[in-house]
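In: 3D model of this:
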Amino acid sequence: MTQRQLKLGLVTTGVGGPGQTNRWLDPEIPVDASVNIDWYIDIVRQAEAAKFDLVFIVDSQFITADSPPHYLNRLEPLTLLSALAVATSHIGLVGTLTTSYNDPFNLARRLASLDLISKGRAGWNVVTSGDAGTAGNYGREEHYDYATRYSRAFEYLDVVRGLWRSYEDDALVRDRATGVFLDKTKLHALNHKGEHFSVVGPLNIQRSPQGEPVIFQAGDSEQGRDLGATVADAIFTHARTIEQGQAFYADIKRRGATLGRNPDEILILPGFSITVGDTDDDARRIEREHRRLDQSFDQALAEFGRAFGWHDFRQYDLDAPFPAAALEHAKSSFFTQAKHITDLAVERGWSLRQTIDHQRDQFTSPFVGSAETVADEIQRWFEGRAFDGINVHAGHPSQFRRFTEEVVPLLQARGLFRTDYDQSTLRGHLGLPIPDNRRVESRDPIPIVARRSAVG
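Out: Okay, here's the model as predicted:
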């Protein structure tokens, strides 16, 4: 068996994502970074030079004036990743696209196009959209409820993967001597009719060198964990402590094994900010300084309502008990996150001010210290099965450079991370098999409902 290898991803949020309202004031960041293709190319090439597995583009399609700066003005993921595909040669290209507000055929075609343009480096982060306001941008009166969102997502994945397998691998003969372009017996319509979608197919694009895009998933609810364990190749998550990471890791691997999947083929890749200093004390000073400058309390209060369907918490007395009734506004939004916040505030008797302060602390990281300390902690989490790798938030440019120039070489010297690429596709980097494309017409797929109940 080959030695288990750490995976590294880059998460770019340009002028500042959640909790980083003022990050754009850093003079090293162009004020238009989130729509500046030259800035993206530069930072992704830095990651590729450090032999990162992938770049991860987050996305949503609803904003308010209180949204973080990066959310207010950013490039659409697949357009951006297609540009990055021709500016890079090895790094994987993962984009966030929602199953709630895209048609399966169109999304399957766009992702397959990116996969061919990049020669097999595409990945899809599957989300169901937590921002309830997105509904109004797509002609709907209300956002889909939780159950419907995840029911659609399960069926959606079946449709998209079925479309990606429209052509058998040797279907396109392209033989000039015989004049045969296509072996028509190896092109297959989908003819899907389900609860949410009716899609005839076939898809008008072949598979890539990695077969089809890698499936990523982000969601911590029971439905989200079920979806990830059922369909995901890799899962984007968050953890504040090694114990939380180990619990999530074990749970997802167990769910996958229950479904007959190889747990080693479901990678857990949480996102973290990393702060590197000359010493541990210096790193903690840098982290405190960045937290102080990147977002004020008033800005945090304005942004706090996102998980609650952008409910405005500025209307409440900051020093009164946390307004638990506000959870009602989260029913079609990020309900799992909002309920966790509410339950914790009620259990501990916090005021709204104390709850906001606690949430601001969520942006502290377990990976703060000298390069040696950060490498030690990453190794401890990795070997302790708290994750299979890290999606590193780029944050302030100076900090990302310190990670790639000081921490990554230590991880390489310890044999935890590659010193060079030995594969050309994203599946190859991640150690994932190419999905089987053989068609067995007599074998029906496992019904979606049965797959879900098998997990629970």
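In: switch to C-alpha atoms for all contacts and neighbour counts from now on
Out: Noted.
In: for Ser100, see how far away Val214 is.
Out: 19 Å (C-alpha to C-alpha, to the nearest Å).
In: neighbour count: those two, which is higher?
Out: Neighbour count, other C-alpha atoms under 10 Å: between Val214 and Ser100, Val214 has more, with 26 against 22.
In: roughly how far apart are Pro263 and His238?
Out: From Pro263 to His238 the distance is 19 Å (C-alpha to C-alpha).
In: equivalent analysis for Leu227, please.
Out: For Leu227, the distance to His238 equals 17 Å [C-alpha to C-alpha].
In: neighbour count for these two, which is higher?
Out: Legend: neighbour count by other C-alpha under 10 Å for Leu227 and His238, higher for Leu227 (26 against 19).
In: surely that one touches Phe154?
Out: Yes. Counting by C-alpha atoms under 8 Å, Leu227 touches Phe154, with 6.8 Å between them.
In: so where do the strands sit in the stretch 201-350 of the chain?
Out: In the stretch 201-350 of the chain, the strands defined using DSSP state E, counting those that start in this stretch lie at 214-217, 234-235, 267-268, 271-272, 275-277.
In: please provide the structure for the following sequence as well, for comparison with the first:
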Amino acid sequence: MSENKRQIKLGAFLMETGHHIAAWRHPDAQADGGLNFEHYAQVARIAEQAKFDAIFFADSVSVRDTNLASLSRTARADHFEPLTLLSALSVVTRNIGLIATVSTTFNEPYNLARKFASLDHLSGGRSGWNLVTSSTESEALNFSFEQHPEHAVRYERAKEFYDVVAGLWDSWEDDAFSRDKQSGVYFDPDKLHVLNHRGKHFKVRGPLNVARSPQGWPVVVQAGASDAGKELAAQTAEVIFVAHQTLEEAQIFYRDIKSRLARYGRQPDHLKIMPGIFPVIGKTEAEARAKFESLQELIHPTVGLALLSAMSGGVDLSGYPLDGPVPELPETNGGKSRQRLLLDLARRENLTIRELYLRIAGARGHQQVVGTPESIADQLQQWFEEEGADGFNIMSPWLPGGLSEFAELVVPELQRRGLFRTAYEGRTLRENLGLPRPVNRYVRIEPEQRSPVAAH
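Out: Here you go, the predicted model:
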């Protein structure tokens, strides 16, 4: 096999006890997983031993579900702040990437740039930032807002936020710090650059008080699939995590995003598209189906309905009959692309409200695959080879067992087909994903054209 052959990229999307809404009730799940470091260390090592590219954490800065009857029956109310957790996991892993979600809506660019640059140094070049705009009212209420900012404003702020963060990551050139004891020169002042950003949403002087990180910049990830989200991704993202139900949907999205890159001077292979996949694995199809049904039986109707309401943009569905059709949903100020995906799924398959929440209880709108290692590998191969994906974000039904099964059964099948690595290509997340290292913007400017460093 040629060393240059295109191969599948794999991320392990880790949730507290697993992705199924009732995962914590599975007999083999770690029920206190959200605040159990040894649990996370175990699953991170499983993913690294299987040569996954990265582990990934979603995040929200609120307890999202205000329905206590539902919330009290799920394992979503308590979990680590992801950057803190990944900093700890960087010590017990060596090669796997470490990607955390941090919102541009309720953070400041300087703090975020500093934290991710620090994680990149701590991990030897393995950090990634999943850039999102928050989408729930519950988050806004924790940050002195009376109501959630409008969708268009959130994306406008996100673009400027990214510009500031990227500028701060270029505060220092790669070789700025000589730390020469003999001469007494700690850093070269000509290789320090002050951002002095003044925009609509932010005024940030800089420079960052962390040296340029091993990767130049941490890898930038996004998950938006609205038109505004896709355009922001085409400008800024290096990996996209996305939800698709069919290969045709995935192909349309893939070609759309890749076609947008040229106008920003980017190459198609400099952006990896990785749909979420929720795999339930059995030695036979019947065994896999039985495993899935045993999880489905653990869902309380209150939990299922609350999940569907939350994912529909916060629309209250409690007044509709569970076994009746999914109603037309009003446009909300929440996430738009996921609401559209759920409505399309309900209409395409003529699902009732109950049937729809059962469909999304594990994958939450991502692709659900229930089958043998060979049949699951067949689907991943088809999506990969037919321009539906560059890789996949694996959403284990429960943890740690669901991830162990994928690592032990599906990964070897992908390797046998020459579709997945048997050894890491490099030490950094960029090297393993096949992404270029960003060139510091100031290196291309002649010294006499550089602005002088402002005095402190």
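In: where does the TM-score land?
Out: Once superposed, the chains reach a TM-score of 0.90 (TM-score structural alignment, normalised by the length of the first structure), with 437 aligned residues with a C-alpha RMSD of 2.4 Å.
In: re the thing from before, can I get the strands of the stretch 201-350 of the first structure in JSON lines including distance to Gly136 of the first structure?
Out: Shown next, in JSON lines, are those (distance: least, C-alpha to C-alpha, whole Å):
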{"stretch": "strand 214-217", "distance to Gly136 of the first structure": "24"}
{"stretch": "strand 234-235", "distance to Gly136 of the first structure": "29"}
{"stretch": "strand 267-268", "distance to Gly136 of the first structure": "33"}
{"stretch": "strand 271-272", "distance to Gly136 of the first structure": "30"}
{"stretch": "strand 275-277", "distance to Gly136 of the first structure": "39"}
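In: which one of those strands lies nearest to Arg385 of the first structure?
Out: strand 267-268 (9.4 Å; C-alpha to C-alpha).
In: what span of the second structure lines up against the closest one?
Out: The counterpart of strand 267-268 of the first structure in the second structure, using TM-score structural alignment, spans residues 272-273.
In: with the first structure overlaid, how far apart is the matching stretch on average?
Out: Superposed on the first structure, stretch 272-273 of the second structure shows a mean distance of 0.3 Å to its aligned residues (mean C-alpha distance after the TM-score superposition for the first structure).
In: how about the equivalent of Val370 of the second structure over in the first structure: what's its closest non-neighbour residue?
Out: By TM-score structural alignment, Val370 of the second structure lines up with Val368 in the first structure. Distance criterion C-alpha to C-alpha, 6 or more residues apart in numbering; nearest residue to Val368 of the first structure, sequence neighbours excluded, is Thr275 at 4.7 Å.
In: and that neighbour, how far from Arg284 of the first structure?
Out: 8 Å.
In: again, but for Glu265 of the first structure
Out: From Glu265 of the first structure across to Arg284 of the first structure, the span is 36 Å (C-alpha to C-alpha).
In: only the buried residues of stretch 307-322 of the first structure, if you could.
Out: Ala307, Phe308, Gly309, Trp310, His311, Asp312, Phe313, Leu318, Pro321, Phe322 (16 or more other C-alpha atoms under 10 Å).
In: what's the answer for stretch 46-64 of the second structure, then?
Out: Quick answer for stretch 46-64 of the second structure (16+ other C-alpha under 10 Å): 46-57, 59-62.
In: Ser294 of the second structure pairs with which position in the first structure?
Out: Using TM-score structural alignment, the equivalent of Ser294 of the second structure in the first structure is Glu289.
In: among the buried residues of stretch 46-64 of the second structure, which ones are in helices?
Out: Ile46, Ala47, Glu48, Gln49 (DSSP state H).
In: export the residues you listed to TSV and append columns for distance to Ile299 of the second structure.
Out: Below are those laid out as TSV (distance: C-alpha to C-alpha, whole Å):
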residue	distance to Ile299 of the second structure
Ile46	27
Ala47	27
Glu48	31
Gln49	32
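In: just the closest of the residues you listed to Gln382 of the second structure, please.
Out: The closest of these, once distances to Gln382 of the second structure are taken by C-alpha to C-alpha, is Ala47, at 22.8 Å.
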